[in-house]
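Trainee: Provided below for reference: sequence and predicted model.
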Amino acid sequence: MCSHNKFMPIACPHKVEQGAPFCIAEEPVDVPCGAFLYQRIEQPDQIPPPNENIIDIAILDMNHGWPNLGHDSIVHLIKDAACDILTILQSTGLSLRALSYDIRRTAIIPEKSGGRFRLYLGTGGPGHIDPHQNDGKYEGSQGIVENIAWEAPLFRLFDSIYADENSALLAVCHTFGVMCRWSGIARAVLRGPEEGGKSSGVLENILTPEGQQHPWFRHFAEMLPGKNRLRIMDSRLYDLILNGSLKNGATPIGFETVKIGGPQGKSVTMMEWVRDKGGIMPRIFAVNHHPEIIDRKRQLQILQRKFDHGEVTREWYEERLRLVT
């Protein structure tokens, strides 16, 4: 094994050969090691049967078909997780498989927790958090006309995850807002001119006292300026404003700052709903930014692939290119 840093040795021979700290396979289905599999779900007959030798992870794709970096970044992170435990997977004959469900356009929802899935990952996405508001005309709908059929069954899935202490839900951006709507803890408010409109770019969040004292996040806090300020990648039209008192153990972990270095703002950006059985690690947790978009080289690879394949316009490509460079 070799390593690109002192913390994580690289067991994947393909990474070693290419000298890259991440898998350079152009498409998820092209991974040469066999430890990672990927399936896109847009029709019911595309759902593969469970396999005792495959650990399935459900991706809740909330992008409504819009081009984005976040979904592919999450796929790559799962792929890298397979690389990190490659020797274990190979010695046991197991593989990780990401099943990506096109939630908002198809209303196909993954199975409830307790069966094939123990981990669910939610992506970002465009439009209003409340699908009833996405009529294609409202300013905050971003032109989306949405079928609301997915919302109720997705909320039932969230209920099942909450009730199952052996399952976890981690999410970003749009799914964060949907989870706030599901739990009733916060409401979405379109950012107006007084807030500077869309919040975009490398900005700042601030940990709450609960976040600083959290048995998991306090170790992260120790590495931060002032033990509470972190830089984040933001891209959102909506603030999530808490609805009074919180219930059932929900804990705000972070908020926006008014400006970098400024005071705490009103929009909650990091929320824990429940912890694991040991009371240490978040089991249901989400943020209103994009921690999945990491590693400049990987983002450039994803961007270039999307542009070369005609998935995005030059304008979209160049805007994201400026953001990651």
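Mentor: Alright, I've got the coordinates. Small disclaimer: the values here were computed from a predicted structure and weren't measured.
Trainee: from now on I want contacts and neighbour counts done on CA atoms only, so please keep to that.
Mentor: Noted.
Trainee: which residues touch Pro252?
Mentor: Residues in contact with Pro252, defined by C-alpha atoms under 8 Å, 6 or more residues apart in numbering, are Thr208, Glu210, Gly211, Val268, Thr269, Met270, Met271, Glu272.
Trainee: can you tell me which helix or strand Thr269 belongs to?
Mentor: Taking DSSP states H and E as the criterion, Thr269 maps to strand 264-275.
Trainee: ok, Ser235 next?
Mentor: With DSSP H and E as the criterion, Ser235 is inside strand 229-236.
Trainee: which element follows that strand toward the C-terminus?
Mentor: Scanning forward in sequence from strand 229-236 by DSSP H and E, the next helix or strand is strand 238-242.
Trainee: use this one as the comparison:
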Amino acid sequence: MTATVHRLGSRPPASLDPMIAITADDMNCVNAVILDRMQSDIPLIPKLAGHLIAGGGKRMRPMLTLASAALIGYTGTRHHRLAAAVEFIHTATLLHDDVVDGSDLRRGKRTANIIWGNPASVLVGDFLFSRSFELMVEDGSLKVLKILSNASAVIAEGEVNQLTAIRRLDLSEERYLDIIGAKTAALFAAACRIAAVVAERSEAEEQALDAYGRNLGIAFQLVDDAIDYVSDSDTMGKDAGDDFREGKMTLPVILAYARGDEAARAFWMDAIRDGKSDDAALAEAIRRMRETHAIEDTLARARHYGQLAIDAIGIFGAGAAKDAMVEAVEFAVARAY
């Protein structure tokens, strides 16, 4: 079989609609599991969890599990509960992240920690993590359990790594990539790989799906980090410039600082290291990023990882599922344009 080569950006404007379409029936089953397993005799738990779970997210991670299963022709039902576990892991990390970051908005809505407070958000996040592990154990596969539990641990490590890198202008691009590879890409990779495990496919196919998810996750986060400086709260569903105000060392900052002259470096020291990050400083940061092509080059790197994701599934035959997964990469990268 000759692999079909697809070049990123060679299609019309991209959408998640094809992936939504091929996973729609399965996603109904996943949503039923999510609704059932977020219930509790403690009314605050489903109320708070439902605020985020029903808050308009694309459910991209569980969709990737379902799309990967469709790609390899899996016809069972185990992936439904596992996709729900993936979504619970993701939702739990969002609840915890919003507490750590002190975020006010998530998907255009007030965050759970703003409405119910930090303690409730952390504890409901813990509840969802526990539910995800129940679902993994019920599946009965030690390999699936190992993949998803490892991803959960790696995500936590990535978040701690990011926390220790706050306001560190000496952060290297390599360490930044380690951070986003852990905090974002690890779950994308696991979500895709487990489909091959339940379908009992070859190690090569497992690794191909893992590579697809991992590279897609890195591209996704690179774009997120770029659009924090070039979008607005209506588009992003969160406050523009949040990363800047929090002193997060994302790639646009790393590149702009490395390429700046003495005056530019003094500005970044004031803004990032010393926290002088008001609206005027944000506007100046964006100007300096554009001047040094930092945002443009961040997006170029996103396109690079997006192409790696597409290349990774080149071993699979043509079909609607593969087309949808390619277009999902196109969509992830095109969000910035």
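Mentor: All right, it came through fine. Because the structure is a prediction, the values reported are computed rather than measured.
Trainee: so after superposing, what's the score?
Mentor: TM-score of the superposed chains, computed with TM-score structural alignment, normalised by the length of structure 1, equals 0.33; 190 aligned residues with a C-alpha RMSD of 6.8 Å.
Trainee: other SSEs contacting the longest helix belonging to structure 1?
Mentor: The longest helix of structure 1 (DSSP state H) is helix 70-84. Judged by 3 or more C-alpha pairs under 8 Å, 6 or more residues apart in numbering; DSSP states H and E, the packing partners of helix 70-84 of structure 1 are strand 9-10, strand 95-102, helix 296-308.
Trainee: what angle sits between that helix and helix 296-308?
Mentor: 130 degrees (axes from the mean of the first three to the mean of the last three C-alpha atoms, to 10 degrees).
Trainee: in helix 70-84 of structure 1, what counts as buried?
Mentor: 70-80, 82-84 (16 or more other C-alpha atoms under 10 Å).
Trainee: closest to Trp316 of structure 1 out of these?
Mentor: Using C-alpha to C-alpha, Gly70 comes nearest to Trp316 of structure 1 of the buried residues of helix 70-84 of structure 1, at 14.0 Å.
Trainee: ok, that closest one to Lys306 of structure 1 distance?
Mentor: According to C-alpha to C-alpha, to the nearest Å, Gly70 of structure 1 and Lys306 of structure 1 sit 13 Å apart.
Trainee: contacting residues for Ala211 of structure 2?
Mentor: Ala189, Leu308, Ala309, Ala312.
Trainee: could you do Glu284 of structure 2 as well?
Mentor: By C-alpha under 8 Å, 6+ apart, the contact list for Glu284 of structure 2 is empty.
Trainee: can you say which two of the contacts of Ala211 of structure 2 are spatially most distant?
Mentor: Greatest spatial distance in these: Ala189 and Leu308, 13.0 Å, computed using C-alpha to C-alpha.
Trainee: tell me which of the two has more neighbours.
Mentor: Set Ala189 of structure 2 next to Leu308 and count neighbours by other C-alpha atoms under 10 Å: Ala189 wins out with 29 against 21.
Trainee: excluding sequence neighbours, find me the nearest residue to that one.
Mentor: With C-alpha to C-alpha, 6 or more residues apart in numbering as the criterion, Ala189 of structure 2 has its nearest non-adjacent residue at 4.0 Å, and that residue is Gly213.
Trainee: my read is that the one you found contacts Ile194, right?
Mentor: No - taking contacts as C-alpha atoms under 8 Å, Gly213 of structure 2 lies outside contact range of Ile194: 11.0 Å.
Trainee: look at the two and report which has more neighbours.
Mentor: A side-by-side neighbour count of Gly213 of structure 2 and Ile194, using other C-alpha under 10 Å, places Gly213 first with 33 against 26.
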